[in-house]
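Asks: 3D, please:
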Amino acid sequence: MTVPADPHRVVLFDTTLRDGEQSPGIALNTAEKLEIAHQLGRLGVDVIEAGFPIASPGDFAAVQAIARADLEGGPVVAALARAQAGDIDRAGEAIRDAAAQGRGRIHTFISTSDIHIEHQMRNTRADVLEGAKAAVAHARSLVGDVEFSPMDATRSDPEFTAQVLQVAIDEGATTINVPDTVGYATPDEYAAFLTRLYALTPGLRDVVLSVHCHDDLGLAVPNTLAGLGAGARQVECAVNGLGERAGNTALEEIIMLLHTRRDLLGYTTGAVTTEIARTSRLVSRLTGYAVQPNKAIVGRNAFSHESGIHQDGVLKDRSTFEIMDPASVGIDDAEQLVLGKHSGRAALKDALEKLGYRLDGQALRQAFDTFKEVADRKKQVTAMDLEALVADELRADADGAAFSLVSYTVEVRSDDRPPHASVVIESPDGGRVSGGFTGDGPVDALFRALDSAVAVDARLREYRVEAVTGGQDALAQVSVVVELGTAGSALRTQLPGVERGERVTGAGQAVDTDTIRASAIAYLRALNAGVAAIAAARPDDAPLTDPGP
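Replies: Below you'll find the model as predicted:
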């Protein structure tokens, strides 16, 4: 990517599908990642970092699918790679289709801080210089758009970092990203560091300077803004601020900061701000990570007013206590679209298209069947309900050869007899197995019965229930995170890797008007995700010690 012709234009680089997915408990499948990528295209993101192809066959498949997709706006599709030939080859292969259209990028990185060089990489500064040179040259031989990052840059010696950056630029890097990998810098410190790099690196002004900030000290957005002030024109961020540890710069926050205070800052982006709320809801549903109520821009309280003085002012003129119109981020539209049980297939298709979902044939028939089933139990189906239902249908389609729920019963007994649950599930080979168990409550009994049927040692790490919309007939959205360990005989035959005592995390979500049923499906999906993670493990089984910038 060349330096933007407009000096005030800021490039939006979204890393939800790479750094965001590294958040504990998130395990998106290819269909879910593709759905998020399509929505990021509608949002107007310039670059989508689709994943880390060397990490696993599943990650490679997801990056490749996104690179092959016809995404709205034609964003660049980037793949992350360590400064190693094997990583770079795998990344180049994954984004080959996008690169053929001039929208593929390899993002390669190596640490430059002495802390990482000595204690993590166990090599020398000379090794880092040579590694950066070879990596960028190799990546440039595969694609025309190469991004380079000196990991842990803000704890690095600026003179040495400048040497590494100049080497990367000389070898053809088109974007230089200077990450605050551990969220250590303050805004003034970060701006001064970037200014120093400009002074020490002759070629830095001829490429795009990017900033990637983590939120360990709550300074990701302020540091990103400071980076723009120092000359950066690409910002790396994630929807809802997802990412390693405390997360990354929140995409929605930086977009609306630049949009709302353009009078002061003067920056522009290509973002379609009315897609922000929908993007946030989609990512929250698919990852199982709830948005905190008081989260800026997209939290449910972001435009709510409890104080009588505030309410009075807003009723008279919204600008008294609101600096942004809720409609500008797409919030007012969430409940305007309403369907009922008498709505036909054409009405459903039209409603889905307004939400950005284009379904035809069998996919539309399945969606309509699900919609009618829910509409019989729910008086009105809103836009938010439809989004949740479509996302749930996509999850069901992506399950493929996995454990699926056939039937369940839960008996809630008297005070002196605990609840008992029985389940029948279909296994990947098409056979049926059953299980039964008692528990402290109906959901606990249900989960234990599922463990018994699947014959797996699973520990429940998170269980969360939220209403998609208000009302007694609201759809329940259930999110489950499990830790999967040594399996019983049913799984041991299929997945011998589990016997080594490994524990992997799986996440699952489901939507239904019946909370118990949604809980059962979400739990099974979490088990399936854990099983898939084991089955898709890289052949060499070597840990990826470098998670990326």
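
Asks: Only C-alpha atoms from now on, for both contacts and neighbour counts.
Replies: Noted.

Asks: Correct me if wrong: Gln336 contacts Ala383.
Replies: Yes. Assessed by CA atoms under 8 Å, Gln336 is found in contact with Ala383 at 7.2 Å.

Asks: Tell me which of those two has more neighbours.
Replies: Each of Gln336 and Ala383 has its neighbours counted (other CA atoms under 10 Å); Ala383 has more, 22 against 11.

Asks: Please list the residues outside stretch 347-355 that contact it.
Replies: Stretch 347-355 is contacted from outside by 337, 339, 358-359, 364, 368, 383, 386-387, using CA atoms under 8 Å, 6 or more residues apart in numbering.

Asks: what helices or strands is the lengthiest helix in the chain leaning on?
Replies: Of all segments of type helix in the chain, defined using DSSP state H, the longest is helix 515-535. Using 3 or more CA pairs under 8 Å, 6 or more residues apart in numbering; DSSP states H and E as the contact criterion, the elements in contact with helix 515-535 are strand 404-411, helix 442-454, strand 476-487, strand 504-512.

Asks: For the comparison step, fold the sequence that follows:
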Amino acid sequence: MRKIDIFDTTLRDGEQSAGINLNTAEKIEIAKQLERLGVSIIEAGFPASSPGDFDAVNRIAGTVKNSIVTGLARCVQKDIDTTWEALKVAEQPHIHVFLATSPIHMEYKLKKTPDQVLEQAVEAVKYAKKFFGLVQWSAEDAFRSDREFLVRIIEKVIAAGATTINVPDTVGYASPQEYGELFKYLRENVRGADNVKFSAHCHDDLGMATINSISAIQNGADQVECTINGIGERAGNAALEEIGVALHIRNDIYQVETGLNLKEIKRTSQLVSRLTGVVIQPNKAVVGKNAFAHESGIHQDGVLKNPETYEIISPALIGEGEVPLVLGKHSGRAAFRDRAFKMGYDLSDEKLNKAFQEFKKLADRKKEITEEDLVTLLTETQVSVEDIPLFELKSVQVSYGTENIPTATASVVTPDGELKTLASTGNGSVEAIFNTLEQLVDGPVSIQDYRVKSVGKGRDALGEAVVNILYNGLTTTGRDASQDVLEATAEAYLNAINRHLIRQSIQPKQPIL
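Replies: Take a look at the predicted model:
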């Protein structure tokens, strides 16, 4: 059965989504989960774009062993050098270089002739081949490129040493038939095509990224590039979970295998959603909360008699379902460590102790601790940044009444260790909290987005707050979960400020591919 490599670009193209900013610890956690999921290649970032991306790619390359780790680079020698420095510690160093080939991109963006573009691409691949055994070259905006020129430049980069050719639909313009025909055309007309992998990279501007990717597979693509939950530039990328499950469920048609551990899909989806702050729409295919929900009486009756009457995907296939929970306020550290390990969390002793203390506090307050509670608690502990001085909320109190002006008072330890007590008013409790904490920084903080949702069920469920701020020209997202949504709101605001402190030296990345 033909093997299709899954190239995950959640940490590169996915992170380019508006409003998403992951720190290094969070990227490493996602990369480790992608490794458990069984993806073939993890695109960890764009090393030359910022010191933060370089550090993340380098640390992921040194951590992940069972998936190939790659980094993106322009067809520029400096980018290739930087990417090599980041990836030379990897088990199988892999580079992904790209250059636009469509007439509109060459004329208006690159301001180069086709011959100049061809020469630059060939020289870059030759140079990259000096360091990397695996060189992927991408023709940015390939679908809107002239086919004859595409054949000519692909032949030259293959001769120069490229091992994978990526043919992206960068702007999501292709129809399934057209995109499949392009791969068939290239397979039949490019000299040396049998010596390389062809890769599909689709965007979802017209809602066809998943089917376009599958059409490419049916016409000769050996690799598909996708993201968890379909996040990415503009309308997003092809969703990994949709492609992986579709190829599995309809294997009678596609007759390919991916090597994915499908039971890890649900957890991977939830982890990426939580760390990026991007909520999964309820009716999202495969991973939405309504994907296995049945409200119609006719549907319910059928499912009770035989789930296959209305479910083509078994919830267990993607790791969905009830997990027996035996942890409570009387549970010990050993049982807690065992559960954390079984859930896939590899915590240091220090972080395990911190998580256990938070678990005990939560167990004293809640009647029932759910699996969602544990995922929230363990994820926050796993990805916490502890080696940088940051703001720490000691307490927050809000005075509110229908005939009184809402007032918030907060005690905060500053990065230099000073304890400050601040107070301010607002039109509501949340605004009072924001106005109070804004006094900690110089200049105005603009709230771009604020939302609260429950984690789990019941009146004692945790409330998760997400705050997206604009400060000093940078957008950052903070989050926290607590039974008190106002406490969670204050912690989320400070989390956003802390993230700003961490990334203020990082330069913004340019949108590509």
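
Asks: returning to that earlier point: most tightly surrounded among the helices and strands packed on helix 515-535 of the first structure?
Replies: strand 504-512 (a mean of 27; mean count of other CA atoms under 10 Å).

Asks: what range in the second structure matches that one?
Replies: Using TM-score structural alignment, strand 504-512 of the first structure corresponds to residues 474-482 of the second structure.

Asks: and the matching stretch, how far from the first structure on average?
Replies: Following the fit onto the first structure, the mean deviation recorded for stretch 474-482 of the second structure is 1.2 Å by mean CA distance after the TM-score superposition for the first structure.

Asks: Contacts only, for the counterpart of Ser102 of the second structure in the first structure.
Replies: Alignment note (TM-score structural alignment): Ser102 of the second structure maps to Ser113 of the first structure. Neighbour list for Ser113 of the first structure: 151-157 [criterion: CA under 8 Å, 6+ apart].

Asks: just Arg245 of the first structure next, same as before
Replies: By CA under 8 Å, 6+ apart, Arg245 of the first structure lies in contact with 23, 216.

Asks: quick one: what's aligned to Thr320 of the first structure in the second structure?
Replies: If you follow Thr320 of the first structure across to the second structure using TM-score structural alignment, you land on Thr309.

Asks: Could you report the distance from its match to Phe292 of the second structure?
Replies: With distances taken as CA to CA, to the nearest Å, Thr309 of the second structure is found 12 Å from Phe292 of the second structure.

Asks: Can you pick out the residue with more neighbours from those two?
Replies: More crowded of Thr309 of the second structure and Phe292, by other CA under 10 Å: Phe292, with 18 against 13.

Asks: Might one say that Ala367 of the first structure is in contact with Glu393?
Replies: Yes. Using CA under 8 Å, Ala367 of the first structure is in contact with Glu393, at 7.0 Å.

Asks: okay, those two: which has more neighbours?
Replies: Using other CA under 10 Å as the criterion, Ala367 of the first structure and Glu393 rank with Ala367 on top: 23 against 17.

Asks: mind checking what that one lines up with in the second structure?
Replies: When the second structure is aligned by TM-score structural alignment, Ala367 of the first structure is paired with Ala355.

Asks: now the residue of the second structure most remote from its centre: how far from Asn427 of the second structure?
Replies: Distance from the C-alpha centroid of the second structure peaks at Glu403, with 44.8 Å (CA atoms, centre = their mean). Distance from Glu403 of the second structure to Asn427 of the second structure, counting by CA to CA: 12 Å.

Asks: How about Val117 of the second structure?
Replies: To Asn427 of the second structure, Val117 of the second structure is 57 Å away according to CA to CA.

Asks: Lys126 of the second structure too?
Replies: For Lys126 of the second structure, the distance to Asn427 of the second structure equals 62 Å [CA to CA].

Asks: Just want to know which of those two has more residues nearby.
Replies: Set Lys126 of the second structure next to Asn427 and count neighbours by other CA under 10 Å: Lys126 wins out with 18 against 11.

Asks: Quick check, the more buried one in contact with Ala160.
Replies: Yes. Using CA under 8 Å, Lys126 of the second structure and Ala160 qualify as a contacting pair, with a distance of 5.3 Å.

Asks: contacting residues around whichever residue in the second structure pairs up with Asn528 of the first structure?
Replies: In the second structure, Asn528 of the first structure lines up with Asn498, judged by TM-score structural alignment. Taking CA under 8 Å, 6+ apart, we find Asn498 of the second structure in contact with 390-391.
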